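1. give the three-dimensional model of this entry:
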Amino acid sequence: MAADVLQRDLGLTADGLAALTGAFPAAFALAMLPVGVALDRYGVKPTALALLAIAAAGSLLGAAATGPWSMLAAQIVLGIGCSGMLMCPVTYAAKTMPPQRFGLWGGIIQAFGNTGMLLSASPLALLVDHAGWRSGYVACALLAAGAATAVALVVKEMRAAPQAPRSMLADVREVLALSLSRDIRGPVVIAFASFAAVLGVRGLWGGPWLMEVKDLARVPAGNVLLACTVALIIGPAVAGVLERRFQRHRSAILVAGHLGAAAVIGLIVAGGPLGWGVAADVVLLAAFGLLISAQVICFALVRAAVPPERVGRALSAMNMSFFGGAAVLQALSGLAASAGGIGAALLVFAVALTICSVAFLRLPGPR
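-> A predicted model of the protein is given here:
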């Protein structure tokens, strides 16, 4: 929603902006190593409070950025701080819910978390138009402070089960080993493209596609993106219900959702030269949000594959792939945008979704 003014004020090209914003998921992915260990060692509440404080600091750094390097620092700090936004509640649910209920609750958690995207559509467009893009970062700092206050007042921490003394390095090695293990290899591979597509379509390139290719103003473009946002709120809860009801077929649901999302991206791009109206983008973006929401099944597959005392590490190992893939594919999409325009950037995610879905079907792992 602010890509154009960010490029202008920070002196960035399209591929430079993609590379710079890719620092966020890259830092996020690397932070998964200590975060996964901290969740199992120290518990959810202290880990969440520490990370929310870092996220607030990163937001203020973003508001004060004056060029590419200072914004890069802000993106890295933000990535570290936001690395627990999903993992903390998901790990809390994994440690307190039986496996057969975790898929449903994982979907509810992600659906509730995705409601924050509502703020980054029309409301952010209005804020940028009236107060500038820096005000968006200040608003994020205030949201982080509010979330930290809620965690401090509401979350009841559980005491971690006693464990044999281990070094932090040994714990980190275990997270890395889990990410490559046969136990969760399939979900880790499909996750590589899964969240990258959400960040790429809804976060980075959706706004520029609507404003530059479809000639919409900022606020109308934000209104169109609301369709995708609403779908990303409803979709995870629906996927959670489907996972619980059709557990024997959850892998098929996961793959169908990702291949369907890839096909929808292709249709969105095709609609540019074919001259499809904005109504088609509304429908296709909503369909994309619903289909890609099957990604929550990855969490259920990983939860079912490991014992409770290792669930924080295992979920963090998969989350490394979620956000590591986002960092890699956002950088690739920036190069594609420079070579072939925004449509080429979007197709990077369609190709990645297809490759990773096929690989998931061929790899061992939980089903």
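2. when you work out contacts or count neighbours from here on, use the C-alpha atoms and nothing else.
-> Fine.
3. what is the burial count for the nearest residue to residue 168 once chain neighbours are set aside?
-> Leaving aside its sequence neighbours, residue 168 sits nearest to residue 37 (Cα to Cα, 6 or more residues apart in numbering; 7.7 Å). Per other Cα atoms under 10 Å, the neighbour tally for residue 37 reads 24.
4. now the other sequence, so there's something to compare against:
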Amino acid sequence: MSAGSAGAQRYAIDGRRAWLVWASAISVYVLAVFHRTSLGVAGVVAAERFEISSSQLSLFTIVQIAVYAGMQLPVGALLDRYGSKRLLGVGLSLLTAAQLTFAFVDTLPAALACRVFLGMGDSMVFISVIRLVALWFSARRSPMLSQLTGLLGQVGALLAAGPLALALTHFGWTPSYAGSAVVGALTGVLLVLFVRDSPYGDQARDALRLRALARGLRNAWHVPGTRLGLWSHFTAQFSANVFSLLWGFPFLVSGEGLSPLVASALLMVMVAASMAFSVLLGSLTVRFPFSRSTLVLWVVAAVVAAWTVVLLWPGRTPMWLLVVLVVVMAAGGPGSLIGFDMARTSNPPTWLGSATGIVNTGGFIATLVAVALIGVVLDHVAPGGPAKWTLEAFRPAMAVQYLIWALGVIQILRYRGKTRRAMLAMDPEGYDALRGGSSTVTFHRPSGL
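-> Sure, this is the predicted structure:
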């Protein structure tokens, strides 16, 4: 994007103001990840509090993720129209209200309503931050900053796996969730004071009209690189999501026989490993831009291999292997972020919010399906809820992941070929530069076409 196409440039790309905007927006994303994963350590407690079955427990995450995924397309379009700051503000308000209400409800319908609004708020945060990265930072820095965004967001998951788990043990349900909601007000101050939508004037954004939103979504969807990003996100992310959002803690405690404290520690190890993988995969994405889909496939292969060994292990899994599982699985989150870079190089700036929203639906649709299927299988093999959960019940339940991995890998291979052919046809010289390691090449037609 040039200054001429988006109004006068007011702040420097990659400058100090850019870092301040990004840091302030990150605080909102950290809080969103905390709220998103806060049920992960409370699954057993929630099942007892609301007196529900395995399938009913999975409804919490299904509803939350279904709303999140379903909102990505309209949110992506609205992001192109209204900008990141407004959507971050609305998202933060919904997250805070939903979590505060969740602290006091004690019926299943009311709790599910809270998860609906939490999913709505969460859906507005990450893609808003990614759009800020794309506009405030150069193409040379954007891939690493996207990974770093995911990395720092995991601080929220770390806080949910550790401090929140301890708070639930010592203070109970209501004080723990109500206290976490109060942080939203403090985060909102940073948002209001420091976040700006763009380093440029807003003429181009204001020129957009509501009638153009559907066209932007349609255009971004028809770009092969967008769909390659979506399927990369779909395939790499969901296993870690399923584990951290709901079923990992019960699997470790009720299935593998670990104490809640040890299970929480393993979830924290997974978060820490995810942060390390963000740095590694971010640097590899910049260094080998032509092989981004190959990086995703290697990540998926490693996760599949780790789960295969654990599920085939006779008896309970040794601690060292559980550590390997959570560490390898942690690569899935950073691996899925590579999909956003695929969308970045394939779409013009005015479609970027729409394209990012499309990509971001992938992993969460896969998560939704996996969470639901695991709950259904558990109810079939172990009816009766948490008291009946055993390792033998979890083995077939967790095996449903293979169906989703298979579909995702097929689609990645399919759209990788389409994307590369489209790049070659559009810009043969740029295609050669990409193969040579240039991460600044983009392949898109002017946004007005």
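5. on that earlier part again, what's the counterpart of the residue nearest to residue 168 of the first structure in the second structure?
-> If you follow residue 37 of the first structure across to the second structure using TM-score structural alignment, you land on residue 77.
6. is it true that that match touches residue 353?
-> Yes - assessed by Cα atoms under 8 Å, residue 77 of the second structure is found in contact with residue 353 at 6.3 Å.
7. onto which residues of the second structure does stretch 185-192 of the first structure map?
-> Going by TM-score structural alignment, stretch 185-192 of the first structure sits over residues 227-234 in the second structure.
8. for the matching stretch, buried residues please.
-> Neighbour-count burial for stretch 227-234 of the second structure flags 227-234 (criterion: 16 or more other Cα atoms under 10 Å).
9. residue closest to the middle of the first structure?
-> In the first structure, the centroid-proximal residue (Cα atoms, centre = their mean) is residue 195; its distance is 4.7 Å.
10. quickly find the element holding that residue.
-> Counting by DSSP states H and E, the element that carries residue 195 of the first structure is helix 185-198.
11. following that helix, which helix or strand comes up?
-> With DSSP H and E, the next secondary element past helix 185-198 of the first structure is helix 206-208.
12. report the angle between the one helix or strand the residue nearest to residue 168 of the first structure maps to and helix 185-198.
-> Assigned by DSSP H and E, residue 37 of the first structure belongs to helix 23-41. If you take axes from the mean of the first three to the mean of the last three Cα atoms, to 10 degrees, helix 23-41 of the first structure sits at 140 degrees to helix 185-198.
13. can you name every helix or strand that helix 23-41 of the first structure contacts?
-> helix 44-64, helix 68-82, helix 168-180, helix 311-340 (3 or more Cα pairs under 8 Å, 6 or more residues apart in numbering; DSSP states H and E).
14. compile the buried residues of stretch 227-234 of the second structure into TSV and extend it with columns for distance to residue 212 of the second structure.
-> What follows is those, written out as TSV (distance: Cα to Cα, whole Å):
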residue	distance to residue 212 of the second structure
227	21
228	24
229	23
230	22
231	26
232	27
233	26
234	27
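15. picking that back up, show me the contacts for the residue nearest to residue 168 of the first structure.
-> 168, 171-172, 175, 312-313 (Cα atoms under 8 Å, 6 or more residues apart in numbering).
16. which of those residues map to contacts in the second structure?
-> Using both residues aligned by TM-score structural alignment, their matches' Cα atoms under 8 Å, the second structure keeps these contacts from the contacts of residue 37 of the first structure: 171-172, 175, 312-313.
17. just the buried ones from those residues?
-> By 16+ other Cα under 10 Å, these give 171-172, 175, 312-313 as buried.
18. return the member of those residues nearest to residue 320 of the first structure.
-> Set against residue 320 of the first structure, the nearest of these by Cα to Cα is residue 175 (9.5 Å).
19. which one in the second structure is aligned with the closest one?
-> Under the alignment (TM-score structural alignment), residue 175 of the first structure maps onto residue 217.
20. ok, now residue 106 of the first structure?
-> Counting by TM-score structural alignment, the partner of residue 106 of the first structure is residue 146.
21. mind checking which helix or strand that match is in?
-> Short version: residue 146 of the second structure belongs to helix 142-159, going by DSSP H and E.
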